[in-house]
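# Quick check, what structure comes out for this input:
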Amino acid sequence: MKTRRLGKTGYEVSEIGLGCWQLGGDFGPVGDEEAAAILDAANAAGITFWDTADVYGSGLSESRIGSHSKGPAVKIATKLGRSGTLFPNKYTREGVRESLLGSARRLGVETLDLAQLHCVPTEVLRDGAIFGWMDELKAEGLVRHWGASVETIEEGMICLDQPGCATLQIIFNIFRQDAAAKLLPKAAEKDVGIIVRLPLASGLLSGKYDKNTNFDPSDHRTYNRDGQAFSVGETFSGIRFERGVELVAELRGLAPEGVPLSQFALRWILDHPQVSTVIAGVSKPEQIADNVAATERKNLFPALMTQLGEWYAEKVKPEIRGAV
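Prediction:
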């Protein structure tokens, strides 16, 4: 497994990370045995960056990770700020501290490798007090590094202006390319590691779905399809599912022959040097090998990257709902 430096954390992490949202059951039920098998497969594949959050399964994802054996190089990133004790307008220093202590208990550690503000409201970021609290909790020894997971370019830019911010987690994929213009260069300038989530646009870019595909009622691709539960951009990158299926059919014609669409989509992300790691979630352990294989694919030709950018601007971006 190839590694990249995660910004000013100094961590060397695998290019493909493991997104652990699925371990909380938010993509449909995942049993204990299946969850353990996924983590075993991640270890075996050399995936050394695992990303979770306190709200994934109300702590279930963190607890499963905490009780599972991990390789010595594995770094665990968690997130805070979306639980009802804080969100949307109850953020206090003590509340943030208690949230982090809960994550540490579930993960079985005294100090968190990386704690990320989890899509907290824009006005909270603009206020800025929460950044000072994170600096203080780092000095206290509760976290080694802190970062932020954001929903929009504006939010990302606010976080990049904070000297203590070590990482930035963003939605970035062939269906959501806007960060490439200004945000990624600024992150490189600030030595902030970029963590990419939703690399396959909630599975759309795997190419496995058609318009008749149904998802489990507990899957956010059912209950948040139109932003009923949280930001619409977190599900299918904000694109209507049926339209997304049509766009994927167009995308197949641009992909190199013989390259699975999912690996093509992951390779596109990895071809941006500012990206530190791509957290690809899986619901089955065998999916990990397919994700890891993308790291061995050749870089896409510059002309194809340009073509994909033009296609996005013309065909995809007008279909995105919600702030970008």
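# From here on, just use CA atoms for contacts and neighbour counts.
Noted.
# what kind of secondary structure is Met305 in?
helix (DSSP: H, G, I helix; E, B strand; the rest coil).
# ok, it - contacts?
Trp268 (C-alpha atoms under 8 Å, 6 or more residues apart in numbering).
# and Pro185, which of the three is it?
Quick answer, by three-state DSSP: Pro185 is helix.
# Once you drop chain neighbours, what's closest to it?
Gln274 (7.3 Å; C-alpha to C-alpha, 6 or more residues apart in numbering).
# What segments of the stretch 101-250 of the chain are helices?
Under the criterion DSSP state H, counting those that start in this stretch, helices of the stretch 101-250 of the chain are mapped to 122-127, 129-140, 153-160, 183-190, 220-223, 241-252.
# Any idea which of those gets closest to Ile16?
helix 183-190 (18.0 Å; C-alpha to C-alpha).
# what comes up buried for the closest one?
Leu183, Leu184, Lys186, Ala187, Ala188, Lys190 (16 or more other C-alpha atoms under 10 Å).
# That one - contacts with which helices or strands?
Applying 3 or more C-alpha pairs under 8 Å, 6 or more residues apart in numbering; DSSP states H and E, one finds that helix 183-190 contacts helix 153-160, strand 193-197.
# one more to put side by side:
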Amino acid sequence: MNFRTLGKSNLKISEISLGTWQVGGKWGEPFDHKNADEILNKAIDGGINFIDTADVYGDGESEKAVGRVVKSRSEKIYVASKCGRRLNPHVNESYTIKALRGFVEDSLKNTGLETLDLIQLHCPPTEVFYRPEIFELFNTLKEEGKIQNLGVSVEKVEEGIKAMEYPNVCSIQFIYNMFRQRPNELLFDLAKKNNIGLIARVPLASGLLTGKFSKETTFDKDDHRNFNRNGEAFDKGETFSGVDYDKGLAAVDELKKIFPNADLPQIALKWILQFPEITCVIPGASKINQLESNLKVEGLSDLKSEELEAINKIYNQYIKEDVHQRC
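Below is the predicted model:
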């Protein structure tokens, strides 16, 4: 496993890490702690030392599973959680010092940990990024020992750029993959200049980049890939990275022509990690074999320049017009 430094936090974390939105089972299903324990332990066995969770994943059950496994292991495992999405309504006015402090303390109870290595604001409304008092709270929480570092999870590039103005922000988590390329413009340059760690989420575009979907594929009613394609429940970018499903399928068909004998999910992860500005990628896994596939990316050779050019051509032809300026 290769390790990279998470910005000014100086944490040395595995470039292949683990996101835990669906670690306890598929989207929409009840949380399965046995499944979660197996995946989390397998991830640590494979060299992963950074696990990303959130208080809303499984209504706190993901945090409980992460904390339980981390405490059972002898290795140093860094735990990142998120706060804010439990607010209802999820609007700027709901973001208060009291509410956020309560969320952090709840996450500590869920995980059973004394401190969180990284707490991230969980895709707050854009207006929150213009409220210094919200960011100052986390200095206090750090002084109290409840957190070690602050990051932000964002929907839009502009939110990440604004967050960098706060000196206590050490990382930005954002949607990034072959179908979501805008961040590698200004955001990457500014992150490098300001020593900000970059965490790439939704690396497989909600499964589109696995190459396993077709027009006949169906998703369960409680799966966001069924009910959120147009942003009905939350930001559209979280589902298929905001890409029109049929256009995404056409683009994937073109990718298969470039990589006819390759494992497409591994290619997608490798593409992200070839950007040195990226600290880590956090693919999820609801099955052990998905995790094992992700770990094999460490053994892949870099993509060739002509392959990278072909990927960009597909993005420009099928994806860019609809997605680029919306993220």
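# Now tabulate the buried residues of helix 183-190 of structure 1 in a markdown table and tack on distance to Leu270 of structure 1.
Compiled in a markdown table, these are given as follows (distance: C-alpha to C-alpha, whole Å):
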| residue | distance to Leu270 of structure 1 |
| --- | --- |
| Leu183 | 16 |
| Leu184 | 13 |
| Lys186 | 17 |
| Ala187 | 16 |
| Ala188 | 15 |
| Lys190 | 20 |
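# Just give me the match in structure 1 for Lys296 of structure 2.
Counting by TM-score structural alignment, Lys296 of structure 2 corresponds to Ala293 in structure 1.
# so how many other residues sit close to its match?
Look at Ala293 of structure 1: counted by other C-alpha atoms under 10 Å, it has 14 neighbours.
# Isn't Glu12 of structure 1 up against Met1?
No - here Glu12 of structure 1 lies out of contact with Met1, judged by C-alpha atoms under 8 Å, at a distance of 11.3 Å.
# who has more neighbours, those two?
Neighbour comparison, Glu12 of structure 1 and Met1: the larger count goes to Glu12, with 19 against 14 (by other C-alpha under 10 Å).
# Tell me the spacing between the residue nearest in space to the middle of structure 2 and Asp45 of structure 2.
The centroid of structure 2 falls nearest to Arg201 when counting by C-alpha atoms, centre = their mean (2.6 Å). Taking C-alpha to C-alpha, to the nearest Å as the measure, Arg201 of structure 2 falls 22 Å from Asp45 of structure 2.
# ok, the nearest residue to the residue nearest to the centre of structure 2 once chain neighbours are set aside - contacts?
Nearest residue to Arg201 of structure 2 in three dimensions, chain neighbours excluded: Ile175, at 4.9 Å (C-alpha to C-alpha, 6+ apart). By C-alpha under 8 Å, 6+ apart, the contact list for Ile175 of structure 2 reads Glu155, Ala200, Arg201, Val202, Pro203, Gly237, Glu238, Ser241.
# neighbours around the second one, how many?
By the other C-alpha under 10 Å criterion, the neighbourhood of Ala200 of structure 2 contains 23 residues.
# Tell me which residue of structure 1 matches up with it.
In structure 1, Ala200 of structure 2 lands on Val196 (TM-score structural alignment).
# With the last one instead?
Under the alignment defined by TM-score structural alignment, Ser241 of structure 2 is paired with Ser237 of structure 1.
# residues in contact with the helix or strand harbouring Glu292 of structure 2?
Using DSSP states H and E, Glu292 of structure 2 maps to helix 288-295. With contact meaning C-alpha under 8 Å, 6+ apart, helix 288-295 of structure 2 is reached by Ile16, Glu38, Ile39, Lys42, Ala43, Gly46, Pro265, Gln266, Leu269, Pro283, Gly284, Ala285.
# ok, and the most crowded of those residues?
Neighbour max across the contacts of helix 288-295 of structure 2 (other C-alpha under 10 Å) = Ile16, 30 neighbours.
# returning to that earlier point: sort out which one of the contacts of Ile175 of structure 2 lies nearest Lys8 of structure 2 for me.
Distances from Lys8 of structure 2 to the contacts of Ile175 of structure 2, taken by C-alpha to C-alpha, are shortest for Ala200, at 17.2 Å.
# Please verify my assumption that that closest one contacts Ser171.
No - counting by C-alpha under 8 Å, Ala200 of structure 2 does not reach Ser171; the two are 10.7 Å apart.
# What residue in structure 1 is paired with Gln266 of structure 2?
So Gln266 of structure 2 corresponds to Gln263, using TM-score structural alignment.
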